[in-house]
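Colleague: sequence and predicted structure below; questions after.
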Amino acid sequence: MSYKSDIEIAREANKQPIQEIGKKLGISSDDLVPYGHDKAKISQSFIKSVQDRTDGKLILVTAINPTPAGEGKTTTTVGLGDGLNRIGKNAMVCIREASLGPNFGMKGGAAGGGYAQIVPMEDMNLHFTGDFHAITSAHSLLSAMIDNHIYWGNDLEIDTRRVAWRRVVDMNDRALRQITASLGGVANGFPRETGFDITVASEVMAILCLANDLEDLEKRLGDIIVAYRRDRTPVYCRDIEADGAMTVLLKDAMQPNLVQTLENNPAFVHGGPFANIAHGCNSVIATTTALKLTDYVVTEAGFGADLGAEKFMNIKCRKAGLAPSVVVLVATVRAMKMNGGVAKADLAGENIEAVQSGCANLGRHIENLKSFGVPVVVAINHFVTDTDAEVQAIKDFVVSQGSEAILSRHWELGSEGSADLATRVAEIADADMANFAPIYPDDMPLFEKIETVAKRIYRADEVLADAKIRKQLHEWEEQGYGNLPVCMAKTQYSFSTDPTLRGAPVGHSVPVREVRLSAGAGFIVAVCGDIMTMPGLPRNPAAKSIHLNETGEIQGLF
């Protein structure tokens, strides 16, 4: 049986004018800033006007460690949002925007899939409303002003060997990871080593997604540490006097983007920080606004629950005063088989034993999520090759872990296929069973916070960090940064720092290679193992198959 591609399904969508979607949320046309007919930004004045309303229920969608078999976290997020509306609930979806780098690199979009998608899919996976371009521009402005300050006399006495602010571009380009800038003689400045990260790894991105409003945004931008002097004292963005102009560039990007699902239900798509170097969630302003407009908000966190969900709980919820009512943990039969040792080419055949073996990964995520005091429901994202016996094996395992698993067929059937999942999730959310709390307090020493995540979430025996790293953490504590949460940057493919260790590894160590202070975003980054902030393209990038056909339609984009 052949199935339509995601882009074919999206193209057939019966979209409503964005003003009609706004009406469903009580947003008048005057409070929408349209970007064409099917997407719009929400005005800051409207957002301020709803702050005294009661919050709805927050539902987090996360997943097991990602595998090449695919898990469908965004697809499930969209499907669950549609399912809640189908059963008569007032719900909306909040997800991140897509980065051009992965879209043209590894195939896979950020708008969902099948009949659980957000549209316009092509726009979302390309330039959308220009938010990422604005973030790139604001980041680049600061980069230019730092080098310009040094060129014109360096009144701040910046040590050019200790400029911490790199450059960014929203593309996978390994050639830019490490570069030498300002070559070409006196007129071009003072040569120094620097490099590029991908835009989603920029601290500006993390700041935009954690800021409450424009005033908070400007303060956080000013708090960015851009360099150090010879005496190791920090130089801030506000010392360079770039924070005001950066805020101007980001003024519109701060406004959440309103779009719709295939079933014409509202969705906010806003922000897109890496789930490694940052917290991997959509913006605080989008989530908190959505909670004022609907009774249920379905959002997602990047990568597996050991990265995205951990940071959602320990960073985003802590800083924004949020508390999820229920967590939906996405798993697939295919991914369980891969975790159980089956090669991707052999996933089609029934293998109950491999499913049972791979469930160890699922079980650890369930236990970890429960440790935050939140009930967990497992969503089995259905694939056509799944057998009843394999699905039942997952259900039986999840019951043994004190939770429940529900098969969801939203990819194939839309909200009709997710109605059962939506019904149970709403019941749990309405029962107010959650007693949410982060897994470490603000006043815990920074290294102990790193150890807490490594031991309680990754189940590591120890954290390996040399004296230089420990000294740096201690210095930051003395400077007043000790109350910040930690943001663990490690591989998404394993609980360990070794991407080949699937399942639920034990007896491993977590080596911390370096630590970085993201003073504006408000967290300490612990870089563990071989994590890169500028990806490269694969041997056969998706860009090779993307083109316009004879009628001017985009082909090959998912």
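Modeller: Nice, thanks for sending it over.
Colleague: switch to C-alpha atoms for all contacts and neighbour counts from now on
Modeller: Fine.
Colleague: quick one: Y35 from L548, how far?
Modeller: Y35 sits 22 Å away from L548, going by Cα to Cα, to the nearest Å.
Colleague: neighbour count for those two, which is higher?
Modeller: Y35 (14 against 11; other Cα atoms under 10 Å).
Colleague: now the closest residue to the more buried one other than its chain neighbours: which helix or strand?
Modeller: Spatial nearest neighbour of Y35, excluding adjacent residues (Cα to Cα, 6 or more residues apart in numbering): T129 at 6.8 Å. Under DSSP states H and E, no helix or strand contains T129.
Colleague: can you tell me the closest non-neighbouring residue to A13?
Modeller: Excluding the flanking residues, the one nearest A13 by Cα to Cα, 6+ apart is L262, at 5.9 Å.
Colleague: what ranges do the strands span in the stretch 351-500 of the chain?
Modeller: Assigned by DSSP state E, counting those that start in this stretch, the strands in the stretch 351-500 of the chain fall at 376-381, 404-408, 462-464, 486-489.
Colleague: T299 in helix, strand or coil?
Modeller: Recorded secondary structure, T299: strand (DSSP: H, G, I helix; E, B strand; the rest coil).
Colleague: burial of the nearest residue to it once chain neighbours are set aside, as a residue count?
Modeller: Once flanking residues are discounted, T299 sits nearest to C94: 4.8 Å by Cα to Cα, 6+ apart. A count of neighbours around C94, defined by other Cα under 10 Å, yields 29.
Colleague: so C94 touches V269, yeah?
Modeller: Yes - here C94 reaches V269: they are 5.8 Å apart, a contact under Cα atoms under 8 Å.
Colleague: okay, and the common contacts of the two?
Modeller: Listed as contacting both C94 and V269 by Cα atoms under 8 Å, 6 or more residues apart in numbering are N282, A286.
Colleague: spit out the contact partners of E462.
Modeller: Contacts of E462 (Cα under 8 Å, 6+ apart): E451, A454, K455, H508, S509, V510.
Colleague: check it against this one:
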Amino acid sequence: MTFPSDLDISRATPLRPMEDVAAQLGIGEHLLEPYGRNVAKISLDAIDELSDRPRARYVVVSAITPTPLGEGKTTTTVGLGQALNHIGKRSTVAVRQPSMGPTFGIKGGAAGGGYSQVVPMEALNLHLTGDMHAVTAAHNLLAAMLDNHLHKGNELGVDPQRITWRRVLDVNDRDLRNIVSGLGGKQDGSPRQTGFDITAASEVMAVLALSTSLADLRQRLGRIVVGYTPDGEPITAEQLKAAGAMAVILRDALKPNLMQTTENTPVLVHAGPFGNIAHGNSSIVADLVASRCTDYLITEAGFGADMGAERFFNIKCRASGLKPDAAVLVATVRALKAHSGRYKVVAGKPLPPEMLEENPDDVLAGADNLRKQIDNIRLHGVSPVVAINAFPGDFASEHEAIRQVAEAEGAHVAVSTHFTEGGKGGAALAEAVVAACEEPAGFQVLYPDEADLRTKIETIATKVYGADGVSYAPAASRAIDSYEANGYGDLPVCIAKTHLSLSSDPSLLGAPTGWTLPVREVRASVGAGFVYPICGDMRTMPGLGSHPQAESIDLDADGNITGLM
């Protein structure tokens, strides 16, 4: 029997009216703003209206270092939310909104999968309520006002060679990575080299995700730095008088979006910051609402625990004041086999046939990565739960190998079949999460605000990544000194590196030691509220493959969408 596609499962799901979904959260209709039949925005008034309710247990879902195929964090997040309801616990799920770049590129969708997905998947993957487009418009308005300022005399003295603000678009397009703008006649602008990033990489998106209120959003937008004078003085969106109009564009986008899962569990979908150069987590306002609505709030952090979870703890929780009770580490047999160094996994290509054979020794050979990621959770005083995301071709002996490693490290562990069975298949994982949340909580950030930027970088590099130390390119050192002189030294750091290794080298698997983290460049997202050192070549505008998913996405004769995955 052929397993149905995600799109087929989504369309076969009986959806509850949004008023009923909101009622599960104790949110009245007066706080809902319908967007069609199956999506609604939640008014920010809900934050104050619900503030006297008890807080939910707060659980973040992360992973071991993933393969290029991903290990199913979103599916596990959704499945765990459903599973908690199966064991009698009320739960809410909070996830990021997918970018349309990957949807039309290689993924074809990012709503979870199987019987653990956010529905309707077409709405989630295509526009939703327009938040992505609002971020694009606000970002590009600032770029337009900056270029107009140059054209109209440059009263602020912006150095055209030190402009850091590019434009954005929510489509993969490598030809826009580096461009020259302002060509034509004198009235067509001032020619300069610039480029485009994907909308998820915009600092405005990070601002949206980290803002706690409309007033906070307005202030953060004003602090965005777009470039510098020849003397190194920062030029902000506030100085360009653009921040107010940007806030107007984003006013409705700041309201979280309410959807449901295949089992009608409430889901708040909001914001989608890039997982490499930003913190890669859904919004604070969504968590502030959802944390007062049910017994458990399950949210997801991008990439492995060395990246998404570290930023969740040290950036998002620092800004929100919320304290996590447990962290789930998604582990798969294929990822641990990949970390053995015996196989090569390539996105878009089938797994090597020998990798699909029963071999628990290969799993154990790659287990150092799991051990280190468990340790990374514990560094922050949070109880770890290893979720073995079961695939149909796995063997019980391989699951048992993962279980033995996790239990030896003192972590809770459970096999979960939520993809094929929905919440019922994740019941054991839900029980493990409940047990972890009952343990004494001791959450702590990894470094204090007052530590200098180099100390913050080196703390993450040595304690989380396992590096021996950090080396700084001269330009990186100068940037750090400049940022501290401008008063940005108290910001947390968001290290941009490969997600395919604990190190900065994607070819180093497992838990590499004996290496140094090379910081080649350092940039500041002052509005969002973090400094990001860059370690490696970070692509902020993806390209399309030889046969992007866009080739398969279409409408049938009845006007139904086809080709989403």
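Modeller: Looks like it came in fine. Being a predicted model, the structure only gives us computed values, none of them experimental.
Colleague: circling back: looks like the residue nearest to A13 of structure 1 contacts K15 (just checking).
Modeller: Yes - with contacts counted by Cα under 8 Å, L262 of structure 1 reaches K15, the gap being 7.2 Å.
Colleague: with neighbour numbers in mind, choose between those two.
Modeller: L262 (27 against 20).
Colleague: give me the common contacts of L262 and K15 of structure 1.
Modeller: By Cα under 8 Å, 6+ apart, the residues touching both L262 of structure 1 and K15 are V119.
Colleague: which one is E521 of structure 2 nearest to, not counting chain neighbours?
Modeller: Distances taken as Cα to Cα, 6+ apart put A476 closest to E521 of structure 2, at 4.5 Å, once the chain neighbours are dropped.
Colleague: now which residue in structure 1 aligns to the one you found?
Modeller: Matched by TM-score structural alignment, A476 of structure 2 corresponds to I469 in structure 1.
Colleague: its match: how many residues sit nearby?
Modeller: 18.
Colleague: could you do V399 of structure 1 as well?
Modeller: V399 of structure 1 is flanked by 11 other residues according to other Cα under 10 Å.
Colleague: residue contacts, the residue nearest to E521 of structure 2?
Modeller: Contacts for A476 of structure 2 (Cα under 8 Å, 6+ apart) come out as V519, R520, E521, V522, P533.
Colleague: between those residues, which is closest to M307 of structure 2?
Modeller: P533 (13.0 Å; Cα to Cα).
Colleague: separation between the closest one and D449 of structure 2?
Modeller: 17 Å.
Colleague: between these two, which one's more packed in?
Modeller: Per other Cα under 10 Å, whichever of P533 of structure 2 and D449 has more neighbours is P533, with 26 against 15.
Colleague: kindly state which residue of structure 1 is aligned to the more buried one.
Modeller: Looks like P533 of structure 2 aligns to A526 there (TM-score structural alignment).
Colleague: quick revisit: nearest to D346 of structure 1 among the contacts of E462 of structure 1?
Modeller: H508 (28.9 Å).
Colleague: ok, that closest one touching V463?
Modeller: No - counting by Cα under 8 Å, H508 of structure 1 stays clear of V463, with 9.3 Å between them.
Colleague: any common contacting residues for these two?
Modeller: With Cα under 8 Å, 6+ apart applied, the contact sets of H508 of structure 1 and V463 do not overlap.
Colleague: could you pull out the helices in the stretch 1-150 of structure 1 for me?
Modeller: Assigned by DSSP state H, counting those that start in this stretch, the helices in the stretch 1-150 of structure 1 fall at 6-11, 18-24, 44-49, 73-86, 100-104, 121-124, 131-151.
Colleague: output those as JSON lines; include the columns distance to I428 of structure 1 and mean neighbour count.
Modeller: What follows is the helices of the stretch 1-150 of structure 1, written out as JSON lines (distance: least, Cα to Cα, whole Å; neighbours: other Cα atoms under 10 Å):
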{"stretch": "helix 6-11", "distance to I428 of structure 1": "31", "mean neighbour count": "19"}
{"stretch": "helix 18-24", "distance to I428 of structure 1": "25", "mean neighbour count": "19"}
{"stretch": "helix 44-49", "distance to I428 of structure 1": "29", "mean neighbour count": "14"}
{"stretch": "helix 73-86", "distance to I428 of structure 1": "13", "mean neighbour count": "29"}
{"stretch": "helix 100-104", "distance to I428 of structure 1": "35", "mean neighbour count": "22"}
{"stretch": "helix 121-124", "distance to I428 of structure 1": "31", "mean neighbour count": "20"}
{"stretch": "helix 131-151", "distance to I428 of structure 1": "35", "mean neighbour count": "20"}
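Colleague: relative to N276 of structure 1, which of those helices is closest?
Modeller: Of all those, helix 100-104 comes closest under Cα to Cα, at 14.4 Å.
Colleague: average offset between the closest one and structure 2?
Modeller: Compared with structure 2 after fitting, helix 100-104 of structure 1 has a mean deviation of 0.8 Å; criterion: mean Cα distance after the TM-score superposition for structure 1.
Colleague: neighbouring contacts of that helix?
Modeller: G108, G109, N125, L126, D170, M171, N172, I198, P541, A542, A543, L557.
Colleague: narrow these to those in strands?
Modeller: Assigned to strands by DSSP state E, the following of the contacts of helix 100-104 of structure 1 qualify: I198.
Colleague: including neighbour count, could the contacts of helix 100-104 of structure 1 go into JSON lines?
Modeller: Formatted as JSON lines, those follow (neighbours: other Cα atoms under 10 Å):
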{"residue": "G108", "neighbour count": "17"}
{"residue": "G109", "neighbour count": "23"}
{"residue": "N125", "neighbour count": "22"}
{"residue": "L126", "neighbour count": "18"}
{"residue": "D170", "neighbour count": "21"}
{"residue": "M171", "neighbour count": "21"}
{"residue": "N172", "neighbour count": "25"}
{"residue": "I198", "neighbour count": "26"}
{"residue": "P541", "neighbour count": "16"}
{"residue": "A542", "neighbour count": "19"}
{"residue": "A543", "neighbour count": "17"}
{"residue": "L557", "neighbour count": "21"}
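Colleague: which of the contacts of helix 100-104 of structure 1 lies closest to C237 of structure 1?
Modeller: Closest to C237 of structure 1, out of all of the contacts of helix 100-104 of structure 1 and judged by Cα to Cα, is I198, at 20.0 Å.
Colleague: aligned partner of that closest one in structure 2?
Modeller: Per TM-score structural alignment, I198 of structure 1 is aligned with I198.
Colleague: I'd say its match and R174 touch.
Modeller: No - using Cα under 8 Å, I198 of structure 2 makes no contact with R174, being 10.0 Å away.
Colleague: which neighbours do these two have in common?
Modeller: By Cα under 8 Å, 6+ apart, the residues touching both I198 of structure 2 and R174 are M541, P542.
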